[in-house]
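Enquirer: need coordinates for the following:
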Amino acid sequence: MSLHVLHFRHEGHARWGVIRNGAITPIPGEFATTAQFIVGNPVERLRELDGPTIAESAVQWLSPVTANQQFICQGANYRQHMIESGMDPDAKKFNMLFTKATSCIVAADSPVVKPAHVRFLDYEIELGLVLKKNVTSRCLITEADLHEYIAGAVIVNDYSARDIQIPQMQFYKGKSYRTFGPIGPYLCLFEKSDMAKLGELELTLTVNGSVRQKDSTTNLVYGPAETLTEISGVHDLYIGDLLSTGTPAGCALSVPSPMKQRLAAALSEEAKWKMFMEIQAARPEYLRAGDMVESRISSRDGSIDLGVQRNHVVDEAS
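Expert: Alright, predicted model coming up:
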């Protein structure tokens, strides 16, 4: 059975605690990083934790993934999102991988700062998976042994500046502005029996109360086991690192139809991107200062509930 953990600040100190029904049972010890916390606190031991509690309302949330960990992402990993991104899901035979700067990581209730020069700020709810094992050589990871590699799950919102990411072909830059990576509030730690539910979690994102994204991890194209297997053949992974598994359909980004893309291919670079910017400018779905974005991920039976992210969009201070 899964267990929910909160990383928080209370009376000037950063701590970790098991959270049950809005009450936090602090975990003894100091753990400066996600890796240190995971190594020192197996879920079986935390389940037995007891003692005085602190009301969740009395603490400040911190990200359960600390800034020293790797932030690895999958792109176009839900079938309908691939289609809305102008891709043919039956023709795309590769796993799109990229990274975000860890300096964009913030707590789940942090404001999202819209840089002054960014016109098209977009949202992307994602299921994040936190590693519990170092992977320093190529290996085959299967569904049967995935529990040996995944410690638990978090909510991630992969905020994106589309007018930087797309015209400049800069995934890293367009997705890495400070505050563009809220994580949490909770780290849901798994036991082996919980792993099957990774494939049946429901994701919902609203903006100002209106549903923009809603899907299930049933519809992931490349699952965690095959993705971690692929990454293991490229570079090292470490305990506490984060794999963000892609976003469903419903983003603000509008991709031109295949016919328009063929027409754009004959245009100059300047004319092509002018057309792109005009299309995006007509989209009211892009985020503006004052918007409230809420993200939720849970299983249908409620046994896994990663909490609620609430991010208020604010303009960059002049």
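
Enquirer: rest of the way, CA atoms for contacts and neighbours
Expert: Will do.

Enquirer: ok, residue 195 to residue 77 distance?
Expert: 19 Å (Cα to Cα, to the nearest Å).

Enquirer: show me the contacts for residue 280.
Expert: Residues near residue 280 by Cα atoms under 8 Å, 6 or more residues apart in numbering: 120, 253-254.

Enquirer: on the three-state scheme, it is what?
Expert: When classified by DSSP: H, G, I helix; E, B strand; the rest coil, residue 280 comes out as helix.

Enquirer: now do the same end-to-end measure for stretch 234-250.
Expert: Start-to-end, stretch 234-250 (Cα to Cα) is 31 Å.

Enquirer: and it, how far out from the chain middle?
Expert: Averaging C-alpha positions (Cα atoms, centre = their mean, to the nearest Å) puts stretch 234-250 8 Å from its chain's average.

Enquirer: Proceed likewise with the subsequent sequence, for comparison:
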Amino acid sequence: MRLATIRTGNGHACVRVDDDQAVEIGHADVGALLADPDWRSVASSADGARHDVDTLDYATLIPNPEKVICVGLNYLDHIAETGRERPSHPTLFPKFARSLTGAYDDVPLPRDDESTSADWEAELGVVIGSPVRRASADEAAAAIAGWTVVNDLSIRDYQRHTTQFMPGKAWEGSTPVGPHLLVAEPGTTADTPSFPISCIVDGVVMQQSNTRELCFGPIDLIEYASTFVTLVPGDLLVTGTPGGVGMARDPQVFLRRGQTLTTVIDGVGECRNRLV
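Expert: Okay, here's the model as predicted:
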């Protein structure tokens, strides 16, 4: 089952995407649906207004998550290209709801007098579907609603102003999420999923890996994060990027206005964003 949040003439609507049709579920967005403990059956049985999939205007998957928790340094090849050592614990930092944008929306780059070091980071997003605190591995698996596509587009000089990542990671409107939530079937999420992941800039492949190469998989991340805070439905975990970022190249390569940034996770979906 695939779910999405779309823009309509009346605001946002949560839909179930069935082949060439999207069926309204009766909630304002995917986050609102996940707040219902019976969300799986509600979504699967919904029979609301229908939309042609080709006409959909996708909003960001969860417009107002309580938390967006991101992970740095979580693929071995990315750790190596940054010159860091493999971390003993997940490296976490936050984003905010205003950082998020739709899967096909234009992404505004900083003004030239602010920064010219915008960089790509293809990432697997994990969406929480039930509250969890101090989770065991089984509880962490059960809390996963599903998967989505994210690009943690990063403003590198702001990221490196101090030892704290956040200013370069939370730029407004910089983080495409969606277009769908690929719902995880209960009981099938105990292991790190194996999804090919890539990032393409103007047709050139810049990153190519597989999510099985994560140092800390979704279960590890939920266990760790839920130790210090309750994870709630609609929270988004952004699991880290593989090697191939522009900052680590010689010479360095950064994004420019007019380019198209495409983020692909095979079996999950694709974000495609023009940089403006």
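
Enquirer: who's more crowded, residue 195 and residue 77 of the first structure?
Expert: residue 77 (24 against 19; other Cα atoms under 10 Å).

Enquirer: for the more buried one, give me its contacts.
Expert: Counting by Cα under 8 Å, 6+ apart, residue 77 of the first structure touches 95-96, 220-222, 245-248.

Enquirer: in ChimeraX, select just the buried ones from those residues.
Expert: The ChimeraX selection below is limited to those of the contacts of residue 77 of the first structure classed as buried (16 or more other Cα atoms under 10 Å):
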select :95,220,221,222,245,246,247,248
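
Enquirer: possible to save the contacts of residue 77 of the first structure as JSON lines with secondary structure and distance to residue 182 of the first structure?
Expert: Formatted as JSON lines, the contacts of residue 77 of the first structure follow (DSSP: H, G, I helix; E, B strand; the rest coil; distance: Cα to Cα, whole Å):
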{"residue": "95", "secondary structure": "coil", "distance to residue 182 of the first structure": "23"}
{"residue": "96", "secondary structure": "strand", "distance to residue 182 of the first structure": "21"}
{"residue": "220", "secondary structure": "strand", "distance to residue 182 of the first structure": "21"}
{"residue": "221", "secondary structure": "coil", "distance to residue 182 of the first structure": "24"}
{"residue": "222", "secondary structure": "coil", "distance to residue 182 of the first structure": "23"}
{"residue": "245", "secondary structure": "coil", "distance to residue 182 of the first structure": "15"}
{"residue": "246", "secondary structure": "coil", "distance to residue 182 of the first structure": "15"}
{"residue": "247", "secondary structure": "coil", "distance to residue 182 of the first structure": "14"}
{"residue": "248", "secondary structure": "coil", "distance to residue 182 of the first structure": "17"}
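
Enquirer: which of the contacts of residue 77 of the first structure sits closest to residue 115 of the first structure?
Expert: residue 247 (22.4 Å; Cα to Cα).

Enquirer: before we move on, back to that, distance to residue 154 of the first structure added to the contacts of residue 77 of the first structure, as JSON lines?
Expert: What follows is the contacts of residue 77 of the first structure, written out as JSON lines (distance: Cα to Cα, whole Å):
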{"residue": "95", "distance to residue 154 of the first structure": "21"}
{"residue": "96", "distance to residue 154 of the first structure": "21"}
{"residue": "220", "distance to residue 154 of the first structure": "16"}
{"residue": "221", "distance to residue 154 of the first structure": "19"}
{"residue": "222", "distance to residue 154 of the first structure": "18"}
{"residue": "245", "distance to residue 154 of the first structure": "11"}
{"residue": "246", "distance to residue 154 of the first structure": "13"}
{"residue": "247", "distance to residue 154 of the first structure": "14"}
{"residue": "248", "distance to residue 154 of the first structure": "16"}
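
Enquirer: where do the strands sit along the stretch 151-300 of the first structure?
Expert: Along the stretch 151-300 of the first structure, the stretches classed as strands by DSSP state E, counting those that start in this stretch are 160-161, 181-183, 186-189, 201-207, 210-216, 242-244, 292-299.

Enquirer: can I get the ones you listed in CSV including distance to residue 11 of the first structure?
Expert: Conversion of these to CSV gives the following (distance: least, Cα to Cα, whole Å):
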stretch, distance to residue 11 of the first structure
strand 160-161, 34
strand 181-183, 22
strand 186-189, 20
strand 201-207, 32
strand 210-216, 36
strand 242-244, 28
strand 292-299, 27
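
Enquirer: including mean neighbour count and distance to residue 149 of the first structure, could those go into CSV?
Expert: CSV is the format used below for those (neighbours: other Cα atoms under 10 Å; distance: least, Cα to Cα, whole Å):
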stretch, mean neighbour count, distance to residue 149 of the first structure
strand 160-161, 26, 28
strand 181-183, 28, 20
strand 186-189, 26, 12
strand 201-207, 20, 19
strand 210-216, 17, 22
strand 242-244, 27, 11
strand 292-299, 22, 21
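
Enquirer: residue in the second structure paired with residue 15 of the first structure?
Expert: Taking TM-score structural alignment for the superposition, residue 15 of the first structure sits opposite residue 13 in the second structure.

Enquirer: looking at this, its match is in a strand?
Expert: Yes - with three-state DSSP as the criterion, residue 13 of the second structure is part of a strand.

Enquirer: how many residues are close by the nearest residue to it once chain neighbours are set aside?
Expert: Leaving aside its sequence neighbours, residue 13 of the second structure sits nearest to residue 28 (Cα to Cα, 6 or more residues apart in numbering; 4.5 Å). By other Cα under 10 Å, 20 other residues sit near residue 28 of the second structure.

Enquirer: centroid residue for the first structure?
Expert: What sits nearest the mean C-alpha location of the first structure, by Cα atoms, centre = their mean, is residue 156, with 2.3 Å.

Enquirer: which residue in the second structure aligns with that one?
Expert: Residue 156 of the first structure maps onto residue 150 in the second structure, by TM-score structural alignment.

Enquirer: helices along the stretch 101-250 of the second structure, start to end?
Expert: Assigned by DSSP state H, counting those that start in this stretch, the stretch 101-250 of the second structure shows helices spanning 137-142, 156-159, 166-169, 218-228.
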